[in-house]
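> Could you work out the structure for the sequence below:
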Amino acid sequence: MPLAVYILGVAIFAQGTSELMLAGLLPEMAADLGVSVPDAGLLISGFAVGMLVGAPVLAVLTLRWPPRTALLAFMAVFAGSHVAGALTSSYGVLLATRVVGAFVYAGFWAVAAVTAIRLVPDGARGRAMSVVAGGLTVATLLGLPAGTLVGQNLGWRAAFWAVAALSALAAAGVLATVPATRPQSASGQELSLRAQARALARPSVWLACATTAVSTAAVLVTFAYLAALLVDTTGLAPGWVAGVLALYGLGSLIGITLGGRVADLRPFALLFAGLTGVTLVSAGIGLGATAAWAAVPLAFLLGGFGFAVNPALNTRVFALAAGAPALAASVNVAAFNVGITVGPWLGGLALDAGYGYPSTGWIGAALGLLALATVAVARMTRGPVVQPAPVEPAVPAS
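A predicted model of the protein is given here:
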């Protein structure tokens, strides 16, 4: 695995820490900015909106840019948005910086995925994507608690400064390790937006993106309310919640590592096994949320099964839209963020209706079944896999 792939994972870790850490800093931020906690929560929603829009827009705007140039530009804007956020006392300005940071973070995700895929042989694509996406699981395991700890002890602005510094270091790593290549393949077709749009128009591509969105929602509908469930329903003391969330993060890291080693050889088997696991674990949470001996290990398994399918969700889209890697990656990133948005929203509807936290597990199980149905349809209707054209050695940028 080239060093550049690991550096891209580090960059995702830096940016993913920013995505996650606000969940532990909302009370402090609300008090400092003079707004309510729900208003401070909109900083998280704004980040999700920026992610949803940023990937496809920036994929089109930077289609003719050398990949390294695009990656560095995105990271410079991301670091700058956090410097601006750390310096401002205006809630409106801070919200704007969150949207801007998420916008370029989504663009970085899309370009980083394409870059990692191109740096490795076809049979190592799943592993490469597990390393890149693994940056986010490490952010869940380490970045979230570390960012929360820094923010609670040194102020939330210190957490923003830390993310900006870590992003700058990651950018230096990108500059040093990612090859300076031209934005073209051997055939040169990837520079044509019209050609990419044609490759992306296949129904199988959109079915794969639907699997991404629904499977992500199946995990997030439960995870979004897991802390509250553990305290309110399971009866754990609040001090134990961080440990259980870390256990979820550990499961995620193990799952995505193992999934990356299987995704290239058996993508459908991995998707069926992983989503079946998500469905059964979610139902288990619905049934056993009141018992700590059940809820705690189920949290670990939810992270494991939920993230094990991640490499297959990414590499399938590339295989199905081989002529449109940039747009395929951007649409798949958007699909992940649709799931991140829809899952918690569905859980919130159930909670507002008075069904209680265990209902989120049942919703996750239903979404898991729906995701399995999309995989079954894709498996039955798949045609010959479209392989990408052989790529010539990288052409140095002038």
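
> CA only for contacts and neighbour counts going forward, please
Noted.

> which stretches of the stretch 101-250 of the chain form helices?
In the stretch 101-250 of the chain, the helices defined using DSSP state H, counting those that start in this stretch lie at 125-138, 144-154, 156-177, 193-200, 203-223, 226-229, 238-262.

> Including distance to V114 and mean neighbour count, could those go into TSV?
Formatted as TSV, the helices of the stretch 101-250 of the chain follow (distance: least, Cα to Cα, whole Å; neighbours: other Cα atoms under 10 Å):
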stretch	distance to V114	mean neighbour count
helix 125-138	9	27
helix 144-154	26	19
helix 156-177	14	20
helix 193-200	14	16
helix 203-223	16	25
helix 226-229	33	21
helix 238-262	16	21
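
> Relative to V60, tell me which of those helices wins on proximity.
helix 193-200 (7.5 Å; Cα to Cα).

> Report the angle between the closest one and helix 203-223.
70 degrees (axes from the mean of the first three to the mean of the last three Cα atoms, to 10 degrees).

> Helix 193-200 packs against which elements?
Applying 3 or more Cα pairs under 8 Å, 6 or more residues apart in numbering; DSSP states H and E, we find helix 193-200 packed against helix 325-352.

> got the angle for the helix it packs on vs helix 203-223?
Using the same axes, to 10 degrees: helix 325-352 against helix 203-223 is 40 degrees.

> List the buried residues in helix 325-352.
Neighbour-count burial for helix 325-352, with 16 or more other Cα atoms under 10 Å as criterion, is recorded at 325-348, 350-351.

> need the next SSE after it, C-terminal direction.
Per DSSP states H and E, the first helix or strand lying C-terminal to helix 325-352 is helix 358-381.

> buried set for that next one?
Here helix 358-381 shows 358-372, 374-375, 378 as buried, counting by 16+ other Cα under 10 Å.

> Tell me how far it lies from the chain's centre.
Distance, stretch centre to chain centre, for helix 358-381: 19 Å (Cα atoms, centre = their mean, to the nearest Å).

> can you check stretch 233-249 too?
The answer for stretch 233-249 is 22 Å, by Cα atoms, centre = their mean.

> before we move on, what about stretch 267-281?
18 Å.

> For that stretch, buried residues please.
267-268, 270-272, 274-281.

> What of stretch 109-121?
Buried-residue list, stretch 109-121, by 16+ other Cα under 10 Å: 109-120.

> contacting residues around that stretch?
1-2, 4-5, 8, 12, 55, 59, 67, 70-71, 125, 128-129, 132, 325-326, 329-330, 333 (Cα atoms under 8 Å, 6 or more residues apart in numbering).

> one more to put side by side:
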Amino acid sequence: MPFAIYLLGLAVFAQGTSEFMLSGLVPGIAQDLHVSIPAAGALTSAFAVGMVVGAPLMAVLSLRWPRRTALLVFLAVFMVVHIVGAVTTDFGVLLATRAIGALANAGFLAVGMATATSMVEPHAKGRVISVLLSGVTLACVAGVPAGALMGQLWGWRSAFWAVALICAPVLIAVVRSVPGPAPAVPEATARRHAEVPSARRELRALRRPRLLVILLLGALVNGATFCTFTYLLPLTTQVSGFQESWTPVLLALFGLGSFLGVTVAGRMSDNRPMRLLVPGGGALLAGWLLFAVAADSPVAALLLLFVQGTLSFAVGSTLITRAVYAASGAPTLAGSFATAAFNVGAALGPAAGGAAIDAGLGFRSPLWVSALLVALAFAVAGLAHAVRQARGGPGETSPVI
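The predicted structure follows:
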């Protein structure tokens, strides 16, 4: 595995820390900026919406750039908006920085995934994707708990400063370690006449029913993950009975599970996806239901945080891999399709969880919403399978949870 791929994973670690760290900072942000907890939770949704819009948009706009240049631009913007977020006293400005930072994150991840998968054999995409996603899971293990601890000791702004500081050495490392490949269409004349049609040709991959089903499944599964994870702090303190000082430990436990899940997916998603997706999806649904029932038990909460972290990321990262395979006709934009779909879930999940809390259903209610979203994934997969069978389509290796 080329060293540059691990470097890209390090950059994803910084960005993943930013995306997930609000789960330990929402109450502090709400109190400091005088908004409600569900309103502060909208910061997660704003980031996710930026990822949804930014993934395909930034990937298309950066087609004309050398990939190293695109990675540097996106990472620099990401660093700057976190500095702005760390100093602002206006919730609207903070919300805007989250959206802009997400655009930059989406662009970096889309270009980074295209860069990484181009460095290895075509049948090794799952292993490469697992390395990149391990940056996100390590953010859950180390970055997010550290951000929560910093928020407790020095306020939520310190976590934003930390993310900005992490980006600075990564910028230098990208310059030195990531090769500067040719633009997507190397010759200037060919680029002038063929690049826009090429982008359109890749976007046509979205017409494939198999790809659309996988993307929808990914959105639902990731929506379930973010629905609960965004409100993890009030859930564990108000329902499970943990002191707030336990938050870094709980986040790290979820992160350890997510790292294990991505590791398992990296070993199975290339050649044996169904052996993970079918039983893993069933266990994920059962786990959310059990968590909803047993959330008032600290022991059950500790166990299920680890289990659900493992299952959520094992199933989710496998779906990302299968989406990249299904979008084989879109080598540059395949990662952006998966990124956008999963962040549709990351936007809708917290919104649905926040709506349940606002409706007076309590901080346990996001767990029920998570279970509902995974159940919907089962329904979509079952319907897609029935339609394919009715049409007499050949057997496929596409995932059906």
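
> want to throw the buried residues of stretch 109-121 of the first structure into CSV with distance to L236 of the first structure?
Below are those laid out as CSV (distance: Cα to Cα, whole Å):
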residue, distance to L236 of the first structure
W109, 36
A110, 39
V111, 42
A112, 40
A113, 39
V114, 43
T115, 44
A116, 41
I117, 43
R118, 46
L119, 46
V120, 45
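
> wait, which of these is closest to A292 of the first structure?
W109 (36.4 Å).

> Relative to A116 of the first structure, how far out is the closest one?
In this view, W109 of the first structure and A116 of the first structure are 10 Å apart by Cα to Cα, to the nearest Å.

> what's the answer for V309 of the first structure, then?
In terms of Cα to Cα, V309 of the first structure sits 18 Å off from A116 of the first structure.

> How about L72 of the first structure?
For L72 of the first structure relative to A116 of the first structure (Cα to Cα), the value is 15 Å.

> next one: V35 of the first structure
With Cα to Cα as the criterion, V35 of the first structure and A116 of the first structure are 41 Å apart.

> my read: V84 of the second structure touches T97, true?
Yes: the pair V84 of the second structure / T97 is scored as a contact, 7.2 Å apart, by Cα atoms under 8 Å.

> Which of these two has more residues huddled nearby?
Set V84 of the second structure next to T97 and count neighbours by other Cα atoms under 10 Å: T97 wins out with 24 against 16.

> Correct me if wrong: V174 of the first structure contacts A4.
Yes: under the contact definition of Cα under 8 Å, V174 of the first structure touches A4, with a separation of 6.8 Å.

> Which of the buried residues of stretch 267-281 of the first structure fall within helices?
Residues of these located in helices (DSSP state H): 267-268, 270-272, 274-281.

> got JSON lines for those residues, with distance to L302 of the first structure too?
Output for those, formatted as JSON lines (distance: Cα to Cα, whole Å):
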{"residue": "P267", "distance to L302 of the first structure": "19"}
{"residue": "F268", "distance to L302 of the first structure": "19"}
{"residue": "L270", "distance to L302 of the first structure": "15"}
{"residue": "L271", "distance to L302 of the first structure": "14"}
{"residue": "F272", "distance to L302 of the first structure": "15"}
{"residue": "G274", "distance to L302 of the first structure": "10"}
{"residue": "L275", "distance to L302 of the first structure": "10"}
{"residue": "T276", "distance to L302 of the first structure": "11"}
{"residue": "G277", "distance to L302 of the first structure": "8"}
{"residue": "V278", "distance to L302 of the first structure": "6"}
{"residue": "T279", "distance to L302 of the first structure": "9"}
{"residue": "L280", "distance to L302 of the first structure": "9"}
{"residue": "V281", "distance to L302 of the first structure": "6"}
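
> which one among those gets closest to A40 of the first structure?
Once Cα to Cα is applied, the member of these that ends up nearest A40 of the first structure is V278, at 31.0 Å.

> So what does that closest one match up with in the second structure?
Aligned counterpart of V278 of the first structure in the second structure: L284 (TM-score structural alignment).

> give the contact list for that match.
Here L284 of the second structure is in contact with 308, 311-312, 374 (Cα under 8 Å, 6+ apart).

> Would you mind putting the residues you listed into TSV with secondary structure alongside?
TSV is the format used below for the contacts of L284 of the second structure (DSSP: H, G, I helix; E, B strand; the rest coil):
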residue	secondary structure
Q308	helix
L311	helix
S312	helix
V374	helix
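
> Could you pull up the contacting residues of G135 of the second structure?
Contacts of G135 of the second structure by Cα under 8 Å, 6+ apart are 9-14, 16.

> redo that, cut-off 7 Å
9-10, 12-13, 16 (Cα atoms under 7 Å, 6 or more residues apart in numbering).

> Pick the one among those closest to A168 of the second structure.
L10 (12.0 Å).

> Check the spacing between the closest one and Q243 of the second structure real quick.
In terms of Cα to Cα, L10 of the second structure sits 31 Å off from Q243 of the second structure.

> Mind reading off the mean deviation between stretch 98-105 of the second structure and the first structure?
Superposed on the first structure, stretch 98-105 of the second structure shows a mean distance to its aligned partners of 1.4 Å (mean Cα distance after the TM-score superposition for the first structure).

> Contacts for that stretch, please.
15, 43, 46-48, 50-51, 54, 74-75, 77-78, 81.

> Now, these that are in strands?
The strands in this structure, assigned by DSSP state E, contain none of the contacts of stretch 98-105 of the second structure.

> if I look at P197 of the second structure, how far off is T332 of the second structure?
Taking Cα to Cα, one finds P197 of the second structure at 13 Å from T332 of the second structure.
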